[in-house]
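>>> Sequence and predicted structure below; questions after.
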Amino acid sequence: MITLEKTLNILKNDKNFREIIANNRYNWTWAENPTFNKISFDSRDVDAQTLFFAKGAAFKKEYLEKAISAGLTFYVSQIDYEVSIPAIIVTDIKQAMSLIAMAFYNHPEKKLKILAFTGTKGKTTAAYFAYNILKQNHKPAMFSTMNTTLDGKNFFKSKLTTPESLDLFKMMAEAVSNGMTHLIMEVSSQAYLVKRVYGLTFDVGVFLNISPDHIGPIEHPTFEDYFYHKRLLMTNSRAVVVNAGMEHFEIVANQVNDIPHDFYGKSSDNRIEQSRAFSFDGTGKIAEHYDIQLIGSFNQENAVAAGLACLRLGANLADIKKGIAETIVPGRMEVLTQTNGAKVFVDYAHNGDSLEKLLSVVEEHQKGTILLILGAPGNKGESRRADFGRVINDHPQLEVILTADDPNFEDPQIISEEIASHITRTVPIIIDRETAIKKALLLTQNENDAVIIAGKGADAYQIVNGERAAYDGDLEIAKKYL
């Protein structure tokens, strides 16, 4: 719970308080100090003891009026909606939400060792490696795109890579009450852009890589803006781990010069040697032989990044070795074998850089016909469409079928045609994703061939018109037609 006085002190200390507009509504006076037993940004989930946050460009006065009819007595907003209850007016509603949520849930972030991963790709895989490493001798919770667990036993799918601040700190508090000692998080650039983690300091922050992505009218306007918001994790971490082989490494290295840090990658002390399909050797702080179930050098690098971060959080080399060996990730390089011997790879690769790495790994192991099933989501990451075309053009022998992948409010045919416009050869478009998968599997002949189903990974739904539409998932559909 939280009192009005404490709420106002938090806002004033953050220089985010403007005024209370009451006009004697509900006969409230400054002498009163009500206590709020609930915080919410959903106007359908309020009562008389709720402190409500009216946020978002799409928020309407009618939502607030319905909440008042349900008993609401106070709200926080950047706008005075001129309703019958007092308004706490702030300059930045998202900053207010994050700091008030911390206090409301009694600062759970201070009771956990928190490890955060950022990067254009690899966040989920690295988080899974860290989770399996830390669970050897600790009790980690995990907030991941793929799976979230607050108790190490029950897992559920998250709607956002990084939850809204009110949900984030509520989940942290539940993890603390469950006896968890550590928390592993994926922190997106959007989390900083919309201040979901405002005021939060991480024990270790890891920067895996950077490449153009999430650039568009409702995301980041430019690559510079995207990169800046990624780097904010480094500013807000007590110690950092950075990929020395990443693009623009010099900028990040200069930024973290005065922070305790570890670099990893080919040009660092902590590098991979003797890389094989299912094992590698490490040097420096992670000098050991490792077995790994995920093929590809980029997965080995993610494992090293997780290992270095976990060393700073109480893990030892034995934990790291065992954790890496045990890690599998739903929707990441999952492999099936057809009755004719051909391989089927299901992977979440959803931008140009991750697609290039996926194709390179598959081409290293499969020397026959390789077929790629690919789409692009609607209303986000529009730059990916040209990037996909560029990657496909660099692999002229690759056979491609374009299809739907979370079209949302866009027409999947038009999205596919836009991707095709960047490809220098004609490629077929089969909008129904299941039909596309079935067609590709029928085109294989022997063990040298492969089908790559990219983009959705383990997602068992399609996002259509803002809703999750029924879809069995790439892996289950591929199994059906093996």
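Happy to help now that I have it. Please read all numbers here as calculations on a predicted model, not as lab measurements. Numbering: from 1, shown residues only.
>>> drop to CA atoms for contacts and neighbour counts, all remaining ones
OK.
>>> Okay, buried residues for stretch 422-430 please.
Going by neighbour count (16 or more other C-alpha atoms under 10 Å), the buried part of stretch 422-430 is 422, 423, 427, 429, 430.
>>> Residue 253 falls within a helix, correct?
Yes - with DSSP: H, G, I helix; E, B strand; the rest coil as the criterion, residue 253 is assigned to a helix.
>>> Now for it, how many residues are close by?
Neighbourhood size, residue 253 [other C-alpha atoms under 10 Å]: 16.
>>> just residue 42 next, same as before
Counted with other C-alpha under 10 Å, residues neighbouring residue 42 total 14.
>>> List the ones among the buried residues of stretch 422-430 that fall in helices.
With DSSP state H as the criterion, helices contain none of the buried residues of stretch 422-430.
>>> So which of those residues are in strands?
Counting by DSSP state E, no part of the buried residues of stretch 422-430 is found in strands.
>>> what's the most distant pair in those residues?
Spatial extent of these (C-alpha to C-alpha) is set by the pair 422 and 430 at 17.4 Å.
>>> so residue 137 touches residue 319, yeah?
Yes - the pair residue 137 / residue 319 is scored as a contact, 7.5 Å apart, by C-alpha atoms under 8 Å.
>>> Those two: who's more crowded?
Neighbours were counted for residue 137 and for residue 319 using other C-alpha under 10 Å; residue 319 has more, 20 against 12.
>>> alright, now check it against this:
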Amino acid sequence: MHTSLSALTTVVTVLAQHGPAEVVISGLTLDSRQAGPGTLFFALRGTATNGHQFIPKAVAQGVAAIVCEELPAELDPNTTYVQVPDSAEAMALMAAEFYGHPSRKLQLVGITGTNGKTTCATMLHKLFRELGYHCGLLSTVQNQIDEEVIPSTHTTPDAIRLNELLARMLKVGCTHVFMEVSSHSVVQHRVTGLHFAGGIFTNLTHDHLDYHGTFDNYLKAKKGFFDMLPKSAFALTNADDKRGAVMLQNVRGRRETYSLRGNGTFRGKLIENAVHGLHLEVDGREVQFRLIGVFNAYNLLAIYGAAVLLGEEPTEVLTVLSGLTSAPGRFEPIVSPKSRITGIVDYAHTPDALENVLQTIADIRQPSQQVITVVGCGGNRDGAKRPVMARLAAELSDRAVLTSDNPRFEDPNEILAQMQVGVPAEALGKVLTITDRREAIKTAVALAGPGDIVLVAGKGHETYQDVQGVKSDFDDKHVLATMFDLLGK
């Protein structure tokens, strides 16, 4: 694939250009290590590094052209420099142009919100494949082209990777693509220039304030996704979330809602929430689903509503949806063979998500069942939620074990000290603190009696633990199953 630099610059605002415009571009990159002949290098201002400092390296490797916000003091005569107001925005627009705007030829649906993005995207992908379509998935857990799994490193890939993946999906015959849209991706212009058929809003709670600074900025980031939807798209939001209506303000496309309280375009009513699944009435039809929990009732309504808005027949959608399971690491049960202890692995890493999971367990547990929760908080992330997470675990569990999550570059003991502040005085006796996550899970299983419930929260689908920049193998599901076996449970 190749095009001319002049064709790519027509879609961006150019402040200055030095060097010939008729340069052949055969590849795009934001990584100077991948720069070379025929490559267009984008110098981005990141949160950790400034790509402008790598311009000399890209030039030394023979890069064809450079897009930047500040021109270097010395310009190489064999390189074309394009100065733009915002390199990230330019990269997104030029990547879409380079790959032939694949999103315009696909039914691309984006899902945003604090919780539920992965479940909605994954289940929409499963649903539409069952309905006979070739589909793509872009999610936190993994990217998929039909059955082909492509490892995922970010909730939303960078704009170059994103357009490349969409082009691959289109080439192999995909008609629908379902993707998570993180708040970071909106602010960083990763989804700029994409054409969406629809957008879904799940909910908005306390998260990512380490990046956005304030809750208002976080809200604006989510709203920014809905503001970019074209007139032809649908905007589907949760009417029962107090920020749902905000998302629809000034939206150009169709404004639709879903609700469990009876005020939405798509209406649901909770009949039963039990260990075997949800029994819901959806738009007048009673349906039994395999998912558990009120939060999943909302996810199911969002999925159903989106499918209908994409033109699918309601009864057929509900029939297929009733047989589907959730995404990996989302309320995923593992039952011990001997003691019938129910282990639940969940990605809950925000106060709202943890409360939802524990409330769901409370709704379906038997009076004789003890609930033991293992939970930690990630390092180099919003610290304000740490004491809140510990308080919820202590208040909503019979026993709680506070432990390490992904400490990253922070001291795990310091993170745990911040969590412990949130434990109420009357609950101190039922809370343990064990830094080593493996030992914490082992202790929780040891404390559990026959039929009890052990929740391991925070990492879900992740198969690693991030300590000082090194990712070591660690899978909560595998560790939990190993401890059942080791302790003869």
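Perfect, thanks for sending it. As the structure is a computational prediction, the values presented were derived from the model and not from experiment.
>>> about what we covered before: can you redo the buried residues of stretch 422-430 of structure 1 as JSON lines with distance to residue 389 of structure 1?
Output for the buried residues of stretch 422-430 of structure 1, formatted as JSON lines (distance: C-alpha to C-alpha, whole Å):
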{"residue": "422", "distance to residue 389 of structure 1": "5"}
{"residue": "423", "distance to residue 389 of structure 1": "5"}
{"residue": "427", "distance to residue 389 of structure 1": "11"}
{"residue": "429", "distance to residue 389 of structure 1": "14"}
{"residue": "430", "distance to residue 389 of structure 1": "17"}
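>>> Confirm that residue 454 of structure 2 sits in a strand.
Yes - under three-state DSSP, residue 454 of structure 2 sits within a strand.
>>> ok, which stretches of the stretch 301-450 of structure 2 are helices?
314-321, 351-364, 386-396, 412-420, 437-447 (DSSP state H, counting those that start in this stretch).
>>> okay, those, which one's buried deepest?
Most buried of the helices of the stretch 301-450 of structure 2 by mean neighbour count (mean count of other C-alpha atoms under 10 Å) is helix 386-396; its value is a mean of 23.
>>> That helix packs against which elements?
Secondary-structure packing of helix 386-396 of structure 2 (3 or more C-alpha pairs under 8 Å, 6 or more residues apart in numbering; DSSP states H and E): helix 351-364, strand 371-375, strand 399-402, helix 412-420.
>>> quick one, that helix and helix 351-364 angle?
10 degrees (axes from the mean of the first three to the mean of the last three C-alpha atoms, to 10 degrees).
>>> could you give the angle of helix 386-396 of structure 2 to helix 412-420?
Counting by the same axes, to 10 degrees, helix 386-396 of structure 2 lies at 60 degrees to helix 412-420.
>>> Please compute how far helix 386-396 of structure 2 lies from its chain's middle.
23 Å (C-alpha atoms, centre = their mean, to the nearest Å).
>>> circling back: closest to residue 373 of structure 2 out of the helices of the stretch 301-450 of structure 2?
helix 386-396 (6.4 Å).
>>> Quick one: residues in contact with that closest one.
350-351, 354-355, 358-359, 373, 375, 377, 400, 402, 415, 418-424, 427, 430-431 (C-alpha atoms under 8 Å, 6 or more residues apart in numbering).
>>> just stretch 81-91 of structure 2 next, same as before
Residues from elsewhere that reach stretch 81-91 of structure 2 (C-alpha under 8 Å, 6+ apart): 12-19, 42-45, 65-71, 75, 159-160, 188-190, 192.
>>> ChimeraX command to pick out the buried ones of these?
Burial among the contacts of stretch 81-91 of structure 2 is assessed by 16+ other C-alpha under 10 Å; the matching ChimeraX selection reads:
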select :12,17,18,42,43,44,45,65,66,67,68,69,70,71,159,160,188,189,190,192
